Every structure is written in C-alpha cells, then in structure tokens.
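Enquirer: Okay, structure incoming, though there's no sequence with it:
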C-alpha cells in the first residue's frame, strides 16, 4: 500500500535536498610544469571526473589553474594540448581554465612582446592565489 507524504515530510525532503537530482562537486586542478605528460594527465583527470560523476547522476565544476612553466599549457602555438583543450571546452560546459597573470607578465617581458593565452582561458591576477580562493570555496584540490 502506498503511503502519502504529509506536507511537513514533503517540505523536509525538499529542504534537505533529498529530492534533488544529484550533487554538484567542485574540483581545482593545478598545473605548474611544462611537461606534456603532466598536462595530459590533468586533462585525463578532468575527463575521468566528469565521466564518473555524470554516471552517478551528479555534476562537476572543474577549474584548471596553470602558472609558472605550466602556463605553456594555455599559450596558443606552444601548448602541446591546445586542440584537446579546445575540444574539451566545447564538450564540458562546467570546465574553465585560469592563467596566472603574474606568469603571463613575466613571460611577455622576457619575450619582449605581449603573449596571449588561448580563448578558453581566463587570466587571473595570481595562479597561487586562485588556487587558495578555490580551496577556500571548498573545491577539492588535485595536482597530477
């Protein structure tokens, strides 16, 4: 025999989120090495996490933060994973890339001209500070 849910029980279910479709997870991935293996591992982590949580009925928000030598991951024409980043950005709507402004300024100064980042990347003032902010916002921290 089916039981009817009282208005109070329904309100409690909705208030606790038990009625919700799934949970949203938050992940920050740190790249600070100019190593194609590390960059590909970071992107593999993104793909695997997104696939896993989707299979669980959950969603995931991922931000890849690149600074220091790892910023080459986000430099057009230099990035060994440029095509992969472009494809993944189209496939995964909750994937973003943060490029360290401090590193970008230093690279531009050393090159003697302005260096730009891929369209998929947002420049943040500091990669390290961005990772701190994400962790303070309860993002899980991953370093491949």
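Expert: Cool, got the structure. Everything numeric here is computed off the predicted structure, so don't read it as measured data.
Enquirer: only C-alpha atoms for contact and neighbour calcs from this point on.
Expert: Will do.
Enquirer: Regarding this structure, what is its longest helix?
Expert: helix 36-55 (DSSP state H).
Enquirer: just checking, what packs against the helix or strand that that helix is followed by?
Expert: The C-terminal neighbour of helix 36-55 among helices and strands, as given by DSSP states H and E, is strand 59-66. Secondary-structure packing of strand 59-66 (3 or more Cα pairs under 8 Å, 6 or more residues apart in numbering; DSSP states H and E): strand 24-31, helix 36-55, strand 95-100, helix 127-136.
Enquirer: Which residues belonging to strand 59-66 are considered buried?
Expert: Buried residues in strand 59-66, counting neighbours by 16 or more other Cα atoms under 10 Å, are found at 59, 60, 61, 62, 63, 64, 65, 66.
Enquirer: related to what we said a few turns ago, looking at the helices and strands packed on strand 59-66, which is nearest to residue 77?
Expert: Between residue 77 and the helices and strands packed on strand 59-66, the shortest gap by Cα to Cα is with helix 36-55, which sits at 13.7 Å.
Enquirer: Please name every helix or strand in contact with the closest one.
Expert: By 3+ Cα pairs under 8 Å, 6+ apart, helix 36-55 packs against strand 24-31, strand 59-66.
Enquirer: try it against this one:
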C-alpha cells in the first residue's frame, strides 16, 4: 500500500513539474463562458485565462482553465472569421493548461443557417452542448466566470 501511495505521489509531483496541468491533476480549475459575438468580451476571456494561469504558475500551483463558447460567442472559434484566432493559436501552444470548447448545438445550427459545414479552429474541441459542458465543469469543481 505504501508503495502505491509513493508511486501516486511521485506521479503527481512529476506531472506538476512537467508543466501542462491536466484537469484531473490541477489544484485549481476555472471555466470561462463566452456567449457574445464581441471581440472585447473574447479578448477579456483570453486575458482572464492567461492571468489566472500566470498567477498560479508564479505560486508554483497548477491550474486548468477551459473556455466554453456557445450561441453568438461561437464566432470566437469560427476559423474564417474569429477576431482572436491568432491569440488562441499562440495560447494553445504556450499554455496547454488552457483549453477551448465549442458548442456542438450552436455549430450545427450555424452549419444549417449557412448551408455548409463551417470550419472551427483546430484548437477548439467540439462538445455536444456548451451549457451542459459548463454544468459538467461546475459539477467537477470548476469555478465559473462570465466576462
């Protein structure tokens, strides 16, 4: 039993030291909602995510941040017109503890409205429902912010 506990502790320390905090390893968890097609709101959400990540990194603590976009906010992840796609690409490379989730319901509605498949940014993972995803994250102990 002691060997198992030592192995688990060593794995946790190694994961934190390696950088990229995954949700199940993170000491702190934050979900950020984006539901408006407003570049200022999108940039504020990205700023919030980066600031939270930097705050805990400076303290030597891990954090997982997930930005969830749905409704008009899905424009944040639409490849051909996202006003923040360059920032998202950079953050995805530099900050693996920050992830991006796109609402599948909104994406399907957008595809139907435009009569084609609208490409999303490769950095965004599609989830069935943005609102349900936020509920799941809160159930998993994530704090919630809506900029």
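Expert: Thanks, I have the structure now. A quick note: this is a predicted structure, and the numbers were derived from the prediction, not measured.
Enquirer: what's next to stretch 120-127 of the second structure, contact-wise?
Expert: Stretch 120-127 of the second structure is contacted from outside by 77-79, 85, 88-89, 92, 99-104, 133, using Cα atoms under 8 Å, 6 or more residues apart in numbering.
Enquirer: hang on, the earlier thing: deepest of the helices and strands packed on strand 59-66 of the first structure, which one?
Expert: Mean neighbours per residue, mean count of other Cα atoms under 10 Å, is largest over these for strand 95-100, with a mean of 23.
Enquirer: and the helix or strand that comes right after it, how far from the second structure on average?
Expert: Following strand 95-100 of the first structure in sequence order, the next helix or strand is helix 101-111 (DSSP H and E). On superposition with the second structure, the mean distance recorded for helix 101-111 of the first structure (mean Cα distance after the TM-score superposition for the first structure) is 0.3 Å.
Enquirer: returning to what we had before: turn the helices and strands packed on helix 36-55 of the first structure into TSV, columns for distance to residue 135 of the first structure.
Expert: Compiled in TSV, those are given as follows (distance: least, Cα to Cα, whole Å):
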stretch	distance to residue 135 of the first structure
strand 24-31	8
strand 59-66	11
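Enquirer: Go through those and name the closest to residue 137 of the first structure.
Expert: When these are compared (using Cα to Cα), the closest one is strand 24-31, at 8.8 Å.
Enquirer: what separates the closest one from the chain centre, distance-wise?
Expert: 5 Å (Cα atoms, centre = their mean, to the nearest Å).
Enquirer: Check stretch 80-87 of the first structure too.
Expert: 14 Å.
Enquirer: same deal with stretch 24-34 of the first structure?
Expert: The chain centroid and the centroid of stretch 24-34 of the first structure are separated by 6 Å under Cα atoms, centre = their mean.
Enquirer: Provide the aligned range in the second structure for it.
Expert: Mapped onto the second structure using TM-score structural alignment, stretch 24-34 of the first structure spans residues 27-37.
Enquirer: what's near enough to touch the spatially most central residue of the first structure?
Expert: With distances taken as Cα atoms, centre = their mean, residue 63 lies nearest the centre of the first structure, 1.7 Å away. By Cα under 8 Å, 6+ apart, the contact list for residue 63 of the first structure reads 27, 28, 29, 95, 96, 97, 98.
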